[in-house]
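> Pasting a predicted model and its sequence here:
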Amino acid sequence: MQSGGAGSAWHVAEDRDGAILGFQWVAPNPDLPPDACEIATFVQTGKTGLGTGSRLFETTKSVARALGYDWISAEIRADNSGGLAYYQSRGFEDYGRRNGVVLADGLTVDKVLKRFDL
């Protein structure tokens, strides 16, 4: 685990040779109440389905509780079926949607908001 600043933490998953398989972080977000943090998860292309995200989330849940959060918010692109399935399988529930979000590259997408109560 590494700290990324007040109220944040990130975790990295590696294989036996030290190659990075994925990482996950939680951090405060000014758009969320103080008892909530946001989460982001990234797993190496071609390395999904191996339990990396599951192991990362078990650690992240514990750390989020220790940081004093009551719930975790995930914001997933509506067209990211793998991301939506991942967070759903961890127990996240829909709580909102953001339509017409313009990304840095100019692409406009919708985003699904999911929450996990700690």
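Great, that's in hand. Numbers count the residues shown, from 1 in each chain.

> from here on, contacts and neighbour counts on C-alpha atoms
Noted.

> Identify the residue spatially nearest to residue 117, adjacent ones excluded.
Distances taken as C-alpha to C-alpha, 6 or more residues apart in numbering place residue 71 nearest to residue 117, at 4.3 Å, with adjacent residues excluded.

> so who does the one you found touch?
35-37, 115-118 (C-alpha atoms under 8 Å, 6 or more residues apart in numbering).

> Can you add neighbour count, secondary structure and distance to residue 97 and give the residues you listed back as TSV?
As requested, the contacts of residue 71 are arranged in TSV below (neighbours: other C-alpha atoms under 10 Å; DSSP: H, G, I helix; E, B strand; the rest coil; distance: C-alpha to C-alpha, whole Å):
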residue	neighbour count	secondary structure	distance to residue 97
35	12	coil	20
36	24	strand	17
37	26	strand	17
115	22	strand	12
116	19	strand	15
117	13	strand	18
118	13	coil	21
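
> and the comparison structure, right after this:
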Amino acid sequence: MIIRRAEVKDGGQMAALLNRIIAIGGTTAHEVAKSAATVRRDYIDGPDCITSVVAEEGDTILGWQAIGWWQGDAHIGSFVDPETHAKGIGAAMFAMTVDLARQAGLADIHASIRADNVPGLAYYARIGFTDASSDPGFALSDGRVVGRVNRIYQL
């Protein structure tokens, strides 16, 4: 497995992985599928993107992680192929993400995680994020209240 910076050519595979995770449900607040162009703009080379890395094996992207500006803070998003969870992909990507975040001059990284996303909460705790606040009333577009936990990682 190789961890590297995301490139424009990765947009299609990154979108396909994200859209599969959205379709499964339960581990992302994203609810609407995204096009490759949208993923490229939001997570690879758009004006709000700070860092973007992929985990690749052969020609297949197994996961990706990006930091971008959202509501004035540097927020992280992490997406790993559900069939390859708990194999160290997230931790490997985060090591490079932290290096890139420091190079970008960030002091901290924020994560907003659905409160019902048990694997996501465990992942962010495991890599050193600490609770900053919570929003127990956070709801999805269909009205389901799932809550949200906001965490921070000090660089």
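Ah, there it is. Predicted model, so just to flag it, every value in this text is computed and none were measured.

> Could I get the TM-score for this pair?
The pair, once superposed, lands on a TM-score of 0.87 when counted by TM-score structural alignment, normalised by the length of the first structure; 113 aligned residues with a C-alpha RMSD of 1.5 Å.

> ok so, going back, and in the second structure, which of the contacts of residue 71 of the first structure remain?
Using both residues aligned by TM-score structural alignment, their matches' C-alpha atoms under 8 Å as the contact test, the members of these still in contact in the second structure are 37, 115-118.

> Give me the distance between the residue of the first structure most remote from its centre and residue 103 of the first structure.
In the first structure, the residue that sits farthest from the middle, by C-alpha atoms, centre = their mean, is residue 17; the gap is 25.0 Å. As defined by C-alpha to C-alpha, to the nearest Å, residue 17 of the first structure lies at a distance of 35 Å from residue 103 of the first structure.

> got it, and residue 90 of the first structure?
If you measure residue 90 of the first structure against residue 103 of the first structure using C-alpha to C-alpha, the figure is 26 Å.

> Can you pick out the residue with more neighbours from the two?
For residue 90 of the first structure and residue 103, the more surrounded residue by other C-alpha atoms under 10 Å is residue 90, and the numbers stand at 13 against 9.

> quick one: the aligned residue in the first structure for residue 114 of the second structure and residue 112 of the first structure, what's the gap?
Counting by TM-score structural alignment, residue 114 of the second structure lines up with residue 77 in the first structure. Going from residue 77 of the first structure to residue 112 of the first structure by C-alpha to C-alpha gives 6 Å.

> what's the answer for residue 1 of the first structure, then?
In this structure, residue 1 of the first structure and residue 112 of the first structure are 27 Å apart, going by C-alpha to C-alpha.

> Could you check which of the two has the larger neighbour count?
Taking other C-alpha under 10 Å, residue 1 of the first structure and residue 112 do not tie; residue 112 has more neighbours (18 against 13).

> What's the match for the more buried one in the second structure?
With TM-score structural alignment as the criterion, residue 112 of the first structure lines up with residue 149 in the second structure.
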